[in-house]
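[1] Starting from these lines, generate the structure:
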Amino acid sequence: MTDSIRHLSIHIDRTRDDVYAFASNPENLPAWALGLGGSIVREGDEWVASDAPMGRVTVAFVPPNDLGVLDHDVTLPDGEVFNNPLRVITDGTGSLVVFTLRRPAGATDAEFERDAEMVTADLARLKELLESA
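    This next block holds a predicted model:
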């Protein structure tokens, strides 16, 4: 259903490889994905953000690839898993970063809009970081 997903994107004036290299490194997440809190550490095979607003969450990216795919699962403290499709696509001499936001079950229109605003802000921070480097 089109009202259950939203594709959010931003152009970044850096190559797909540059954007992918930065965004695929979990250690960089706190700099641009504020919903995961201010720090993330590796614990065994997991990346853990213990100070996320919703509590301790784990983040698991798909294996490294040459396709610009940065899909990742975020597991909340209660065990609920959110799959987050994320792509970096060549766009001229730069890149287009596309995040597919899915409406959680039971989320109101206002909650879905708030989530979209948060992701849009995260993408803007990613752009700012990469274009100022």
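[2] make it CA atoms for all contacts and neighbour counts henceforth
    Fine.
[3] and the lengthiest helix in the chain, what other elements does it pack with?
    Looking across the chain with DSSP state H, the single longest helix is helix 109-132. For helix 109-132, the packing partners by 3 or more Cα pairs under 8 Å, 6 or more residues apart in numbering; DSSP states H and E come out as strand 5-12, helix 29-32, strand 94-102.
[4] how about 10 Å then?
    strand 5-12, helix 16-23, helix 29-32, strand 94-102 (3 or more Cα pairs under 10 Å, 6 or more residues apart in numbering; DSSP states H and E).
[5] List the contacts of the third one.
    This points to helix 29-32. Contact partners of helix 29-32, identified using Cα atoms under 10 Å, 6 or more residues apart in numbering, comprise 22-23, 35-40, 49, 52, 59, 119, 121-129.
[6] Next, the structure of the following sequence, for comparison with the previous one:
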Amino acid sequence: MDNGNRVSVPFNTVRPAVFYRDAMTSRHVSTYIDRPLKEVYDYASDPANLPEWAPGLCSSVDRVDGRWVAESPMGRIVLDWAPPNEFGVLDHHVTVESGETFYNPMRVTADGTGCEVVFSVRRQPGMTDGEFDRDANAVLADLVALKRRVEGA
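    Below you'll find the predicted structure:
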């Protein structure tokens, strides 16, 4: 049935949501930044700036053999960023000393004259509720630091 721009689907044809036991849970953490998207993207996409706004991730970053290497609470890590793009994608991989790699989805999207930065915190297998909450809160603290840094507050 057509209701203007909407299409109604009879209730009995909708499939129920299926949740898989091993599916990774994500929590989307975001902050609004009162600066243009390009300015925020340019700053946040430069790994050299990470210690200024993401001290929970790393305290220093250097280019070593063409890769970004950082000192972090997890030890030495390697950072691989999405190539520069016009879509605000700041996805990155973090490889820890054990060789395990973690994918971190991150976006900057326009929102009026400012922008929103969204980081998807992924719950890792075996992570407790408390650990997941601490991880999400650490990311939020980093995003707030990014906001302050870019807004000049």
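[7] Superposed, how do the two chains score by TM?
    Remark: TM-score between the superposed chains equals 0.95 [TM-score structural alignment, normalised by the length of structure 1]; 132 aligned residues with a Cα RMSD of 1.4 Å.
[8] which residues touch the longest helix of structure 1?
    Helix 109-132 of structure 1 is contacted by residues 3-15, 18-19, 22-23, 28-29, 31-35, 95, 97-104, 106-108 when judged by Cα under 10 Å, 6+ apart.
[9] what does stretch 35-50 of structure 1 give?
    26-32, 51-61, 74-75, 77, 115, 118-119, 122.
[10] Quick one: end-to-end length of it, please.
    The first and last residues of stretch 35-50 of structure 1 sit 12 Å apart, counting by Cα to Cα, to the nearest Å.
[11] Tell me the residues of structure 2 aligned with the longest helix of structure 1.
    Aligning helix 109-132 of structure 1 against structure 2 (TM-score structural alignment) gives residues 129-152.
[12] do stretch 6-24 of structure 1 as well
    Under TM-score structural alignment, the match for stretch 6-24 of structure 1 is residues 27-45.
[13] same question, stretch 72-86 of structure 1
    So stretch 72-86 of structure 1 is aligned with residues 92-106, judged by TM-score structural alignment.
[14] ok, the residue most central in space within structure 2 - contacts?
    Centroid check for structure 2 by Cα atoms, centre = their mean gives Phe119 as the closest residue, at 2.6 Å. Phe119 of structure 2 is in contact with 26-31, 90-91, 104-108, 136, 139-140, 143, counting by Cα under 10 Å, 6+ apart.
[15] Buried ones from those, can you make that a PyMOL selection?
    Only the buried entries of the contacts of Phe119 of structure 2 go into this PyMOL selection, using 16 or more other Cα atoms under 10 Å:
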select buried, resi 29+30+31+90+91+105+106+107+108+136+139+140+143
